[in-house]
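Peer 1: Provided below for reference: sequence and predicted model.
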Amino acid sequence: MPTKNIVLFGQSGAGKSSVINLMAGEEKAKTSLGTERCTMHWEEHPISFDGYDYKVFDTVGLEEPQLGIDEYLDAIVNARSLIMKLDNEGGIDLLLFCVRAGRFTATIQNNYRLFYEWLCEKKVPVVLVLTGLERERNMEDWWTEYKGTFDKYNIVVDGHLCITAANKLDGIHQELYQLSRQLVRNTVREHTHERLGGDAWKGGWKGGDGWFKRLVRKLTELLSGNHTLKKKDITTTLTKRCGMPRDAAVLLAKQIRQELSQKSSV
């Protein structure tokens, strides 16, 4: 069977790295992606379980409701790089949206829009992973009580998981941790190999024609401040902050400027 690609997203502190380690059954991911927190940056982790192989991409999402120009350009460069990589490796098969139970802000809604609606254009199954429930008698009860919050913010998902990813606790907490591992693995398998009433998911979603242009336009909804940046200023940021070769940065800066101009004239 081909390797399936999973993109894990959510705010820092939601337990994304812990979810990866829970799923893998060993420590694969560190608890931080480093001090340089570029929006849409990612780390790749190969994982195998139940006879299937996966690549899990642990991403850095939004930390504020709006983007400054540096974060905006980071998001553009890293999103394009991720999709280009995954296009060559079969596309995206599943999104896992990590949210720490009890922490709901506008940034959570914007991360959902960024990854599910804008990056993947609502064409990839998305599962909500609610973490931090180790102190609940029945973890699923949290969803029963708070499901309406997600409805209120128009967050629609193909499934949800109420889990704990906190390891090395004792007693009932360790039992909940083992239960959580099985829940995550079962759900991942169902959405990548057993979807549509037993029919295997035929292949991952790929960006396709016009995807990048659409993403640039949509990202401007989260861009704060001055949109009339000069091409030279964008080029400088792309080369110095994002590390792009100058020739590529010049071409991308031109495209970004064109899309910003079209968006502002609408």
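Peer 2: Nice, thanks for sending it over. Numbering: from 1, shown residues only.
Peer 1: only C-alpha atoms for contact and neighbour calcs from this point on.
Peer 2: Noted.
Peer 1: pull the distance from stretch 181-200 to the chain's centre.
Peer 2: 19 Å (CA atoms, centre = their mean, to the nearest Å).
Peer 1: buried ones in that stretch?
Peer 2: With burial defined by 16 or more other CA atoms under 10 Å, the residues of stretch 181-200 counted as buried are Arg181, Leu183, Val184, Thr187, Val188, Arg189, Glu190, His191, Thr192, His193.
Peer 1: and those residues as JSON lines, adding distance to Lys168 and secondary structure?
Peer 2: Formatted as JSON lines, the buried residues of stretch 181-200 follow (distance: CA to CA, whole Å; DSSP: H, G, I helix; E, B strand; the rest coil):
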{"residue": "Arg181", "distance to Lys168": "14", "secondary structure": "helix"}
{"residue": "Leu183", "distance to Lys168": "18", "secondary structure": "helix"}
{"residue": "Val184", "distance to Lys168": "18", "secondary structure": "helix"}
{"residue": "Thr187", "distance to Lys168": "23", "secondary structure": "helix"}
{"residue": "Val188", "distance to Lys168": "23", "secondary structure": "helix"}
{"residue": "Arg189", "distance to Lys168": "25", "secondary structure": "helix"}
{"residue": "Glu190", "distance to Lys168": "28", "secondary structure": "helix"}
{"residue": "His191", "distance to Lys168": "29", "secondary structure": "helix"}
{"residue": "Thr192", "distance to Lys168": "29", "secondary structure": "helix"}
{"residue": "His193", "distance to Lys168": "31", "secondary structure": "helix"}
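Peer 1: one more to weigh against that first structure:
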Amino acid sequence: MGDSRDLKVLVMGEIGSGKSSVINLLVGKTVAEVSPDAEACTLKTVRHEATIQVQEALTTVHIWEVVGFNQPEDTTGKGSGMTLDVDLDPILQAKASVDVIFFCIQGSRLRNAPTRVVKHINDVSGGRITIVPVITNLEREKNMEDWWERNGRGVKNMGLGETEHACITGLQDEKHKDKSTQSRTSLVAILERRWLSPQDSVPLESILGEHVAQNGGSESNEKVTQRKDSSWWRFRWPF
């Protein structure tokens, strides 16, 4: 992960899944706008910086907050494929690598969770990047981990959470102070384990480049393409 032992985290999920709350928990203050509804607050991919303590060392965490997405759409009209657009160019221009992906899912939306998106990300990355499910909006749970006891199997069926997960609330007011502290501790613990068991970060540019090369030919046959005159990348996959 380089001489600095910095960590690089990608935070992604559907619109309204709690990505901004995860960012604010990690940073320790409000740096990402949070919306009370399902409207998108983050309109472009943004980089944030956080500092965590691992043993006696202070470690910088580079956090990339990816624009939220809706469920992938069938754009063919024939049910033959799905497309999903994601803003990735800021990450590519920074030649950034990724140690772990925090994939945010609202606890109340598990039934509608984007299973196909998760599977496709795993496919594109070749399983080289760990994807950790972060279950959000659990402030009403007496014990937030109780949610996982009830629903963890459903998340694992998506191909997530076999080894790690986090159950959190993004609320940081006085009423939820204890749960907020517990939530940040859960997220930081995941990052600590990555720092203590270092693996090579995976350059996002190389992952996309490999797939563009492997799926060359007409754009309709490519799994990953860059939209013309845009920082957005289009992911395409069959049903």
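Peer 2: Looks like it came in fine. It should be emphasised that the depicted structure is a prediction, and the values quoted were computed from it without experimental measurement.
Peer 1: re earlier: mind putting the buried residues of stretch 181-200 of structure 1 in CSV, distance to Met244 of structure 1 included?
Peer 2: Shown next, in CSV, are the buried residues of stretch 181-200 of structure 1 (distance: CA to CA, whole Å):
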residue, distance to Met244 of structure 1
Arg181, 39
Leu183, 41
Val184, 37
Thr187, 38
Val188, 35
Arg189, 37
Glu190, 39
His191, 35
Thr192, 34
His193, 37
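Peer 1: pick the one among the residues you listed closest to Arg80 of structure 1.
Peer 2: Thr192 (23.3 Å; CA to CA).
Peer 1: who's in contact with the nearest residue to that closest one once chain neighbours are set aside?
Peer 2: Leaving aside its chain neighbours, Thr192 of structure 1 sits nearest to Trp201 (5.7 Å; criterion: CA to CA, 6 or more residues apart in numbering). Trp201 of structure 1 makes contact with Asp93, His191, Thr192, His193, Glu194, Arg195 under the criterion CA atoms under 8 Å, 6 or more residues apart in numbering.
Peer 1: and with 10 Å instead?
Peer 2: Trp201 of structure 1 makes contact with Lys4, Asp93, Glu190, His191, Thr192, His193, Glu194, Arg195 under the criterion CA atoms under 10 Å, 6 or more residues apart in numbering.
Peer 1: what does the third one align to in structure 2?
Peer 2: For Glu190 of structure 1, the aligned residue in structure 2 is Arg193 (criterion: TM-score structural alignment).
Peer 1: quick one, what contacts that match?
Peer 2: Val54.
Peer 1: ok, it to Thr163 of structure 2 distance?
Peer 2: Plainly put, Arg193 of structure 2 is 12 Å away from Thr163 of structure 2 if you go by CA to CA, to the nearest Å.
Peer 1: what do you get for Val22 of structure 2?
Peer 2: 20 Å.
Peer 1: could you look up the SS state of Gly243 of structure 1?
Peer 2: Look at Gly243 of structure 1: counting by DSSP: H, G, I helix; E, B strand; the rest coil, its state is coil.
Peer 1: for Val127 of structure 1, same thing?
Peer 2: Per three-state DSSP, Val127 of structure 1 ends up strand.
Peer 1: quick one: the helices in structure 1?
Peer 2: According to DSSP state H, structure 1 carries its helices in the segments 16-24, 69-87, 106-112, 140-152, 172-193, 211-219, 231-240, 246-265.
Peer 1: wouldn't Met1 of structure 1 be in contact with Ser48 here?
Peer 2: No: taking contacts as CA atoms under 10 Å, Met1 of structure 1 lies outside contact range of Ser48: 11.8 Å.
Peer 1: higher neighbour count, those two?
Peer 2: For Met1 of structure 1 and Ser48, the more surrounded residue by other CA atoms under 10 Å is Ser48, and the numbers stand at 13 against 7.
Peer 1: the more buried one -> structure 2?
Peer 2: In structure 2, Ser48 of structure 1 lands on Thr51 (TM-score structural alignment).
Peer 1: next one: Ala249 of structure 1
Peer 2: Aligned partner of Ala249 of structure 1 by TM-score structural alignment: none.
Peer 1: next up, the contacts around Ala249 of structure 1.
Peer 2: Per CA under 10 Å, 6+ apart, neighbours of Ala249 of structure 1: Val77, Lys231, Lys232, Ile234, Thr235, Thr236, Thr237, Leu238, Thr239, Cys242, Gly243, Gln255.
Peer 1: which of those residues are buried, as a PyMOL select command?
Peer 2: Only the buried entries of the contacts of Ala249 of structure 1 go into this PyMOL selection, using 16+ other CA under 10 Å:
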select buried, resi 77+231+234+235+236+237+238+239+242+255
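Peer 1: and which of the contacts of Ala249 of structure 1 is nearest Asn138 of structure 1?
Peer 2: For those, the nearest to Asn138 of structure 1 is Val77 (42.0 Å; CA to CA).
Peer 1: would you agree that closest one is in contact with Leu238?
Peer 2: Yes: the pair Val77 of structure 1 / Leu238 is scored as a contact, 8.1 Å apart, by CA under 10 Å.
Peer 1: any residues in contact with both of these two?
Peer 2: In contact with both Val77 of structure 1 and Leu238: Met244, Ala249, Leu252, using CA under 10 Å, 6+ apart.
Peer 1: put together a markdown table for the residues you listed, with distance to Val124 of structure 1 on each row.
Peer 2: Listed next are those as a markdown table, based on distance: CA to CA, whole Å:
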| residue | distance to Val124 of structure 1 |
| --- | --- |
| Met244 | 29 |
| Ala249 | 30 |
| Leu252 | 26 |
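Peer 1: identify the residues contacting the residue nearest to Leu73 of structure 1 when sequence neighbours are not counted.
Peer 2: Counting by CA to CA, 6+ apart, the nearest residue to Leu73 of structure 1 once its immediate chain neighbours are dropped is Leu238, at 7.0 Å. Going by CA under 10 Å, 6+ apart, Leu238 of structure 1 touches 70, 73-74, 76-77, 232, 244-246, 248-250, 252-253.
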